[in-house]
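Novice: give the three-dimensional model of this entry:
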Amino acid sequence: MLTITFYFFIAIVVVQLSYYLGIFGKFAFGKPQTIEKQKVPVSVIVCAKNEENNVKNYIPLLAEQDYPDFEIVLIDDASSDETLEVFEEFEQKYDNIRLVKVENNEAFWGNKKYALTLGIKASKKEYLLFTDADCYPTSKDWITAMSSQFTEEKTIILGYGGYERIERSLLNKVIRFETILTAVQYFSWAKIGLPYMGVGRNLAYKKEEFFNVNGFIEHIQVRSGDDDLFVNQAANKNNTAIAYHPDSFTYSRPKKSYSEWFTQKRRHATTANHYKFFDKMQLSIFYTSQLFFFLLVILLLSLQFQWIFVLALLATRYTIAWIVMGVSAGKLKERDLRIWFPIVEIVLIFTQINIFITNIFSKPVHWK
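Specialist: Have a look, this model is predicted:
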């Protein structure tokens, strides 16, 4: 029985190395990205619900972008605070701001996709660039960096949306590592030609892509997924590119408590259940192999079965994974996380187990 377990462990290590080297390595060891300035007309779309403090701080950063042809579409999704009033002030101050006021609709109450659809229809530009109300770009060239990846064929651009760094916070390191791992996954699969998701904190696509799939109609009943479910449906190897130049990044403030972040990740996990079969399978295989890797290491070492080979495989897997994630973290300007990789990976694995079990017994709450 132990021999079979040992061979199963070898198979798990092979699976893990296949992901890290064969797939994630496509992004980690790819060439640095350059920016070739485009002049495509861009509508920056921001949907907000009860975000008055964030929009006060971040909308001016969008309005001050150094780009020749863009507008900002601000969508107030029936906010109960002063978000709408703040938007109206910006509309008066900036000529290129367009305001969309969304009233509660009984059929679509609390559904962000309904509000976004109204904003997309109100936009006047051919290319759409999305970010969240609590996000901000890293430079005045954010629109330039994201739009630079558009070509005649590439009409969906996946960007990176990171989180601010908080010193001396293990939770912050776990959140940022999970964000890096997610980005490495969807960037790498897109480079292979199998894009499966993007993040609404930093996502761009040509407006015709939205109407080609009838917008969000196929998953309108799912409260979340205006970003990843749309990409999962509309993206393919021919129309999708990635943007990872540092000027293309956006950042937002991370959750400060484990319970808030845990609730957020529960929503994301529920949305992933609606991915295409292959995408669900490849994600399941990766995360399941991660879990089995650690469990089998503990089992085999505790029983001292083939312990030299187990230690050798453990070291090999960790070295390869550490290098790939370390190089990727450097590309995404998250270098401080490299030394924390062994710790945050384990915390993340057991968090994912907890999410899986919790979601079996209760449904998470979605858009405000």
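Novice: make it CA atoms for all contacts and neighbour counts henceforth
Specialist: Noted.
Novice: how near is residue 315 to residue 309?
Specialist: Residue 315 is 10 Å from residue 309, where distance means CA to CA, to the nearest Å.
Novice: ok, now which ones touch residue 113?
Specialist: 216, 220, 223, 224, 226 (CA atoms under 8 Å, 6 or more residues apart in numbering).
Novice: now do the contacts for the first one.
Specialist: Taking CA under 8 Å, 6+ apart, we find residue 216 in contact with 113, 117, 210, 226, 230.
Novice: swap in 7 Å and give it another go.
Specialist: Contacts of residue 216 were listed using CA atoms under 7 Å, 6 or more residues apart in numbering, and they are 113, 230.
Novice: same deal with the third one?
Specialist: Residues near residue 223 by CA under 7 Å, 6+ apart: 111, 366, 367.
Novice: go again with 10 Å.
Specialist: Contact analysis of residue 223 by CA atoms under 10 Å, 6 or more residues apart in numbering lists 108, 109, 110, 111, 112, 113, 114, 267, 271, 365, 366, 367.
Novice: from residue 234, how far off is the closest residue to the first one other than its chain neighbours?
Specialist: With CA to CA, 6 or more residues apart in numbering as the criterion, residue 108 has its nearest non-adjacent residue at 6.4 Å, and that residue is residue 114. With distances taken as CA to CA, residue 114 is found 18 Å from residue 234.
Novice: I'd say residue 317 and residue 289 touch.
Specialist: No: contact criterion CA atoms under 10 Å: residue 317 and residue 289 do not qualify, at 11.9 Å.
Novice: which neighbours do those two have in common?
Specialist: Common neighbours of residue 317 and residue 289 (CA under 10 Å, 6+ apart) are 13, 14, 16.
Novice: for those, pick the one with the most neighbours.
Specialist: Highest neighbour count within the shared contacts of residue 317 and residue 289: residue 16, with 23 neighbours (other CA atoms under 10 Å).
Novice: following up with a second sequence; could you model it the same way so I can compare the two?
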Amino acid sequence: MGFLDIVFYGFVAVVIIQVIFHVFFFSKFAFAKKQKVSQKNIPVSVIICAKNEAENLKAFLPSVIAQYYPDFEIVLINDASKDDTLEVMEHFSKAHRNIKIVNVKSIEAFWGNKKYALTLGIKAATNDYLLFTDADCKPVSKQWIKKMSSHFSNKKSIVLGYGAYAKINKSFLNKLIRFETLVTAINYFSFAKLGMPYMGVGRNLAYTRKEFFNANGFINHIKIRSGDDDLFVNQMATVRNTAVCYTSGSFTKSTPKKTFDAWFKQKRRHVSTAKHYKLKHKVLLALLYASNLLFWILSILLLTTLYKWKIVLALFLTRIILQYTVMGLSSKKLKELDLIFFIPFLEIFLIVMQLTIFINNLVSKPNHWK
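Specialist: Predicted coordinates for the structure are as follows:
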């Protein structure tokens, strides 16, 4: 058996793996029915942890304050900020009685650790239902609290939401950031729909105080700088206690990074937490990434050599059509349809970046929380 024979059979195996992921995993979210929202009016504590976020709080906090919801408080956590973050929080709290401030001073044992600050904020919260977002996030509608909290029930104590990034016209970096965010969301929504929830994003995440204390807070991963969102969900989420929320108006929208270097550093921190996921999740995610990488490498090699090109082209198009179908339906749900045309280019670039990030994280540790 020659080299190209081995490459060909490897390509066939990779395409089969890709088809399995798209048909049995990602289709769970892509073809999911439209969600119905039932008004519950349960008391909710919105928790926002901020470190040097004075300007973002001025810009985005009013959209949280203006939510149409009968019973909610806002817990603002000042995590040892060096700018005017605390003063801005105090300004808002004087005008709105449902705002509570938790001022966290840096201590040596937990310096730069967002989880310590979040723990103090959660303990200070009045209500049993907690909804998390970031200081640079804006709910896309005044129904955000209502729609996220509507998925809580006697059985569902964790709700995974979508945290989008704002669009910037004529910016390739912005498209890449939004594409990576879309792909990540499709992954964790699909896995959750399949009964294997493995992560959520702190820009739009909800869970109960009871779930937090059942986990002993973040104690299992308190020494890991990142992961207050995905590692907590990975530890506690199950098929029974986890719901997903993708109804229109339930999203948050964040300010994206403006430079490639800033985004690269941010992704290094995020990717560094994945090695702490449960083994089954790590295996599946590694298989997904490896099959994506090999799909492009092997297809390009086979098509440029014209080795059994008709079969290779048919397999290539099968995977591409499946991907466009699944991502198209998912993008429509998540209001990201403008990215669909650029899928092949963005996917290849993202695969290369993820490989670069993985290698960099092996060489050196990413920076801590701000």
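Novice: now the TM-score, please.
Specialist: Scored against TM-score structural alignment, normalised by the length of structure 1, the superposed chains reach a TM-score of 0.99; 368 aligned residues with a CA RMSD of 0.8 Å.
Novice: quick revisit: tell me which of residue 114 and residue 234 of structure 1 has more neighbours.
Specialist: residue 114 (22 against 19).
Novice: who's in contact with the more buried one?
Specialist: Applying CA under 10 Å, 6+ apart, the residues near residue 114 of structure 1 are 77, 102, 104, 105, 107, 108, 215, 216, 217, 220, 223, 226.
Novice: out of the residues you listed, which are inside strands?
Specialist: 77, 102 (DSSP state E).
Novice: mind listing what's buried along stretch 291-306 of structure 2?
Specialist: The neighbour-count check on stretch 291-306 of structure 2 (16 or more other CA atoms under 10 Å) flags 291, 292, 293, 295, 296, 298, 299, 302 as buried.
Novice: just stretch 162-178 of structure 2 next, same as before
Specialist: Buried residues in stretch 162-178 of structure 2 (16+ other CA under 10 Å): 162, 163, 164, 165, 166, 167, 173, 174, 175, 176, 177, 178.
Novice: onto which residues of structure 1 does that stretch map?
Specialist: Aligned using TM-score structural alignment, stretch 162-178 of structure 2 spans residues 160-176 in structure 1.
Novice: over to stretch 59-71 of structure 2?
Specialist: Using TM-score structural alignment, stretch 59-71 of structure 2 corresponds to residues 57-69 of structure 1.
Novice: and that stretch, how far from the chain's centre?
Specialist: Mean-position distance between stretch 57-69 of structure 1 and its chain equals 22 Å (CA atoms, centre = their mean, to the nearest Å).
Novice: quick one on the thing from earlier: tell me which of the contacts of residue 223 of structure 1 is nearest to residue 129 of structure 1?
Specialist: Using CA to CA, residue 113 comes nearest to residue 129 of structure 1 of the contacts of residue 223 of structure 1, at 15.4 Å.
Novice: tell me the residue in structure 1 aligned with residue 6 of structure 2.
Specialist: Residue 6 of structure 2 maps onto residue 4 in structure 1, by TM-score structural alignment.
Novice: and its match, how far from residue 306 of structure 1?
Specialist: Distance from residue 4 of structure 1 to residue 306 of structure 1, by CA to CA: 12 Å.
Novice: these two: which has the busier surroundings?
Specialist: More crowded of residue 4 of structure 1 and residue 306, by other CA under 10 Å: residue 306, with 13 against 9.
Novice: what's the more buried one aligned with over in structure 2?
Specialist: Using TM-score structural alignment, the equivalent of residue 306 of structure 1 in structure 2 is residue 308.
Novice: quick one: contacts for its match?
Specialist: Residues counted as contacts of residue 308 of structure 2 (CA under 10 Å, 6+ apart) are 4, 5, 8, 302.
Novice: ok, those residues in structure 1: which stay?
Specialist: With the contact criterion set to both residues aligned by TM-score structural alignment, their matches' CA atoms under 10 Å, the contacts of residue 308 of structure 2 that also touch in structure 1 are 4, 5, 8, 302.
Novice: re the thing from before, selecting buried members of the contacts of residue 223 of structure 1 in PyMOL, what would you type?
Specialist: A single PyMOL command is used to select the members of the contacts of residue 223 of structure 1 judged buried by 16+ other CA under 10 Å:
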select buried, resi 110+111+112+113+114+267+271+366
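Novice: closest one of the contacts of residue 223 of structure 1 to residue 199 of structure 1?
Specialist: Residue 199 of structure 1 lies nearest to residue 271 out of these, by CA to CA, at 12.3 Å.
Novice: how about that closest one, what's its partner in structure 2?
Specialist: Applying TM-score structural alignment, one finds that residue 271 of structure 1 aligns to residue 273 in structure 2.
Novice: could you do residue 355 of structure 1 as well?
Specialist: Using TM-score structural alignment, residue 355 of structure 1 pairs with residue 357 in structure 2.
Novice: how about the nearest residue to the residue nearest the centre of structure 1, chain neighbours excluded?
Specialist: For structure 1, residue 199 is the residue whose C-alpha lies nearest the centre (CA atoms, centre = their mean; 3.7 Å). Counting by CA to CA, 6+ apart, residue 227 is the residue found nearest to residue 199 of structure 1 once chain neighbours are left out, at 5.5 Å.
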